[in-house]
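> sequence first, then the predicted structure:
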Amino acid sequence: MVVGKKQNRILVLRYRFIGDTILTVPFLRNLRRAEPDAHIAWVVAPGSAEVVKGIPYVDELIYWDPVTIHADSQGKHRTFSDKLAFIRALRARHFSKVYVLKRSFSSAIMALLSGARERIGFNTEGRGFLLTKRVPYCSDRHEVENFLDVLKSDGVAVEDDFLEFWSTPEEEAAAVQLLSGAGANAGNGLVALHPFASIAQRGWHLENFATLAARFQEQGLTPLVLGAPCDRKTFDDARRLFGAGTVDLVGKCSLRVTMALLKDCSLFVGNDSGIMHLAAAAGIPLVALFGPQSPVKFGPWSGKAVVAYKKFACSPCRQKFFTECEPSPRMRPACVEAITVDEVFSEGMRLLNLSKEGKYGNEQ
């Protein structure tokens, strides 16, 4: 750094949701490479920020925690006074540039109120007048690509686009201990299943996952089920469907230990979810199940991934179940029910075989 030169101070706005948070990492890595001496701060949600603990590309995480129905929030910025104090704290940091990766009008307002002279973001929701550089948002491109387009529009070179996360030796040891206590061995043919979805109708039915688990067991593999504490009741109601050889880890480990555990698995199969994106970041083969939502924007960003998706005339839909289509007897839309156990099992075994051979299909 040149002595006496004022340090560039950059703010990045992309908060809420595990998936959105982990998909922002390539943006931050390329930004850091271009700005090695800058102070880079990232506004994140407290809960989802867990997945980027240890990130080396930012100097500061700033927690924004308003009341919202869309994320796990404690609502620390609940009142007008709370929000005003947050904005004042942003202004006190004297940012010169803000990248607004959120597409909402409110995030552009936050960028303006931060006091930054340069405000670069997507030209969406009629907020372009609040930005100094407006970037087109493409609905037919993956979110990672859209984020990187923001950098490119600002003249920043993009050299790579892979996902990553950072687990500690302690978390990795905890994962091994957890598996051992459940009668499983790390790296010994573990197949992680995540059968839950934020909206049940979006997810493949638990009966399908149970049948899939039995098929993997027949191949000498060990299926294990991952889920959050809020998924416990749902899994308890369906536990009888799964054989005794299925390892039940639903609600039994923290998000951070779950991330470390994913690295020990040979394959992941799961619904469209934040955990699916973490499996992609872990670098393991995976089969992602998509129904009403298109995988174009939020599919797994990995060269080791396969998407099971049946496109209907109504796909993707507004997900107002069930006003636009008739539910199946199991209360799922046709696009979800059309995905068969046979095809998911076949794709999973194909990826496992490619892994043994040291090569993968479906490269990004």
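Received it, and whenever you're ready, just let me know what you need.

> hey, let's count contacts and neighbours off CA atoms from now on
Will do.

> hey, where'd the strands end up in the stretch 201-350 of the chain?
222-227, 247-250, 267-271, 286-290, 305-309 (DSSP state E, counting those that start in this stretch).

> mind putting the ones you listed into a markdown table with mean neighbour count?
Converted to a markdown table, these look like this (neighbours: other C-alpha atoms under 10 Å):
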| stretch | mean neighbour count |
| --- | --- |
| strand 222-227 | 24 |
| strand 247-250 | 20 |
| strand 267-271 | 25 |
| strand 286-290 | 27 |
| strand 305-309 | 21 |
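
> can you put those in CSV and add distance to E145?
Listed next are those as CSV, based on distance: least, C-alpha to C-alpha, whole Å:
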stretch, distance to E145
strand 222-227, 29
strand 247-250, 33
strand 267-271, 22
strand 286-290, 19
strand 305-309, 17
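
> pasting the second one now:
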Amino acid sequence: MDSMVILRMRYLGDSLLLVPTLRKLLLAYPGIFLTVVVNRGTEYPLKNLSGIRVVVFDNRSFWGKLKSSYDMVRLARERKWDLWVDWTVSDRSRLFSRLADASRKLSCGWKKDERPSSQNSIYVPVDFNHGPDPVMNQYESSLRKIGVHLSATSDPLVSSSASSRMEIETWRKENRLDQETPILLIHPGGREWYKRWPPDRLAQVGNWWSKVHKGVVVIIGTREDQTLILSVTSGFQPETRFLIVQESIPFIHALMESSTLFLGNDSGPLHLADAAGLYGVGLFGSTTPAVWGPVSTGRLLTLYDPPACSPCSHEGCSQGVDNCLRRIEVNQVIEGLSRQLKLREKHLKEVSLS
């Protein structure tokens, strides 16, 4: 196989979870012309992978979608592709796949949308909500249906750039943070309100970190998260030292590499923390970590106490203040962070002795 296109036009976490599979493909097919299509704002982790052409679909405006759709039609007819893979599961990606000139096509989607397979087009039902397999395993299982077999393991780590690491050094100096200062990164955001652990509970964890570990709490998020961030910081004790960082993804990535622990909901930054090699705790409610959990084993502990309705279709939540994330208590998170801190210290000691 000499050429391949993969469509995964979703979110940042989806791009990060794709990294191990892409590395396996490059290893299995040296010299392959591999093109990956992702949405604007989610391309960062893939741009650091050598041997991959990244095509960005601009889904943020009408004109952006129009221009990107034209570019996608050109891509579909650019050459006779050996394999065209659609892992996006959307009407738009299905249209582009139908237009593609490819020797073989692999499409994935819900069981209820299943269409008859043909000689060169195979449809594989997947369930990215209920699994039960991790999403990465579902990717690779679908590839096996068309005879593409990949190695068993791959590293999810992605390194930040040297320029971003230099920015972090400057940031540390400006905020008087030496290398020994323990940093707890907290990401309070989530795509939907019911995918966010309550801000007052995040504040309680931050107060614990400051009091017990004499550390600094760093809240990360976007400009759109401003109200949510303020809801967290309003619960801090006067003696709790905290900083707010609303910077680019490369900056956040480098910051994660130099931090102590991470705490956040199931979202892109959780998987970015995994890619940065950061230890910590991920909070799951409407999604299951069995499918959407971190790729690495051990570094990030996932907490999940599902009600009968989880995992759900993410079309809203009728549970209100009794939603699934509220089932996770503060003491559970503190115990989890304490456990991960010990694992981190053990790992650093082993590295220093090796």
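Perfect, I can see it now. None of these values were measured; they are calculated from a predicted model.

> TM value for the aligned chains?
Scored by TM-score structural alignment, normalised by the length of the second structure, the superposition of the two chains gives a TM-score of 0.87; 339 aligned residues with a C-alpha RMSD of 2.4 Å.

> summarise which helices and strands the longest helix along the second structure is packed against.
The helix that spans the most residues within the second structure, counting by DSSP state H, is helix 330-353. Counting contacts by 3 or more C-alpha pairs under 8 Å, 6 or more residues apart in numbering; DSSP states H and E, helix 330-353 of the second structure is packed against helix 199-213, strand 261-265, strand 279-284, strand 300-304.

> counterpart of L354 of the first structure in the second structure?
Correspondence of L354 of the first structure to the second structure, assessed by TM-score structural alignment: L343.

> swap in G155 of the first structure?
By TM-score structural alignment, G155 of the first structure lines up with V148.

> same check on D264 of the first structure?
Looks like D264 of the first structure aligns to S258 there (TM-score structural alignment).

> nearest spatial neighbour of the match of L354 of the first structure, chain-adjacent residues omitted?
Spatial nearest neighbour of L343 of the second structure, excluding adjacent residues (C-alpha to C-alpha, 6 or more residues apart in numbering): R299 at 7.8 Å.

> and the one you found, how many neighbours?
21 (other C-alpha atoms under 10 Å).

> try F345 of the first structure
There are 18 residues near F345 of the first structure, going by other C-alpha under 10 Å.

> which residue in the second structure lines up with it?
Checking TM-score structural alignment: F345 of the first structure goes with I334.

> so that match versus W87 of the second structure, what's the distance?
37 Å (C-alpha to C-alpha, to the nearest Å).

> cool, and Y29 of the second structure?
20 Å.

> hey, where'd the helices end up in the second structure?
With DSSP H as the criterion, the second structure has helices spanning 12-28, 44-47, 62-76, 91-99, 135-144, 162-174, 199-213, 226-233, 249-257, 268-275, 289-292, 330-353.

> find the nearest non-adjacent residue to the match of F345 of the first structure, please.
V205 (6.5 Å).

> cool, A214 of the first structure as well?
In space, A214 of the first structure is closest to G243, 6.9 Å off (C-alpha to C-alpha, 6+ apart).

> that neighbour contacts R215, correct?
No: look at G243 of the first structure against R215 with C-alpha atoms under 8 Å: they stay out of range, at 10.7 Å.

> what about the residue nearest to I334 of the second structure, neighbour count?
V205 of the second structure has 22 nearby residues by other C-alpha under 10 Å.

> try the one 10 residues further on
By other C-alpha under 10 Å, 22 other residues sit near G215 of the second structure.

> just confirm it contacts N207, I think it does.
No: in this structure G215 of the second structure lies outside contact range of N207 using C-alpha under 8 Å: 9.6 Å.

> contacting residues for the residue nearest to A214 of the first structure?
Counting by C-alpha atoms under 8 Å, 6 or more residues apart in numbering, G243 of the first structure touches A210, A213, A214.

> out of those, which one sits closest to A173 of the first structure?
Lowest distance from A173 of the first structure to the contacts of G243 of the first structure (C-alpha to C-alpha) belongs to A213, with 25.6 Å.

> quick one on the thing from earlier: any idea how far S259 of the second structure is from the match of G155 of the first structure?
38 Å.

> more neighbours: the two, which one.
Taking neighbours as other C-alpha under 10 Å, V148 of the second structure and S259 compare with S259 leading, 22 against 14.

> ok, that one touching L278?
Yes: with contacts counted by C-alpha under 8 Å, S259 of the second structure reaches L278, the gap being 7.3 Å.

> if I pick the residue nearest to L343 of the second structure, what's in contact with it?
D274, G277, L278, Y279, G280, Q340, L343, R344.

> most surrounded residue in these?
Within the contacts of R299 of the second structure, most neighbours by other C-alpha under 10 Å means G280, with 30 neighbours.

> what do we get in the first structure for it?
By TM-score structural alignment, G280 of the second structure lines up with L286 in the first structure.
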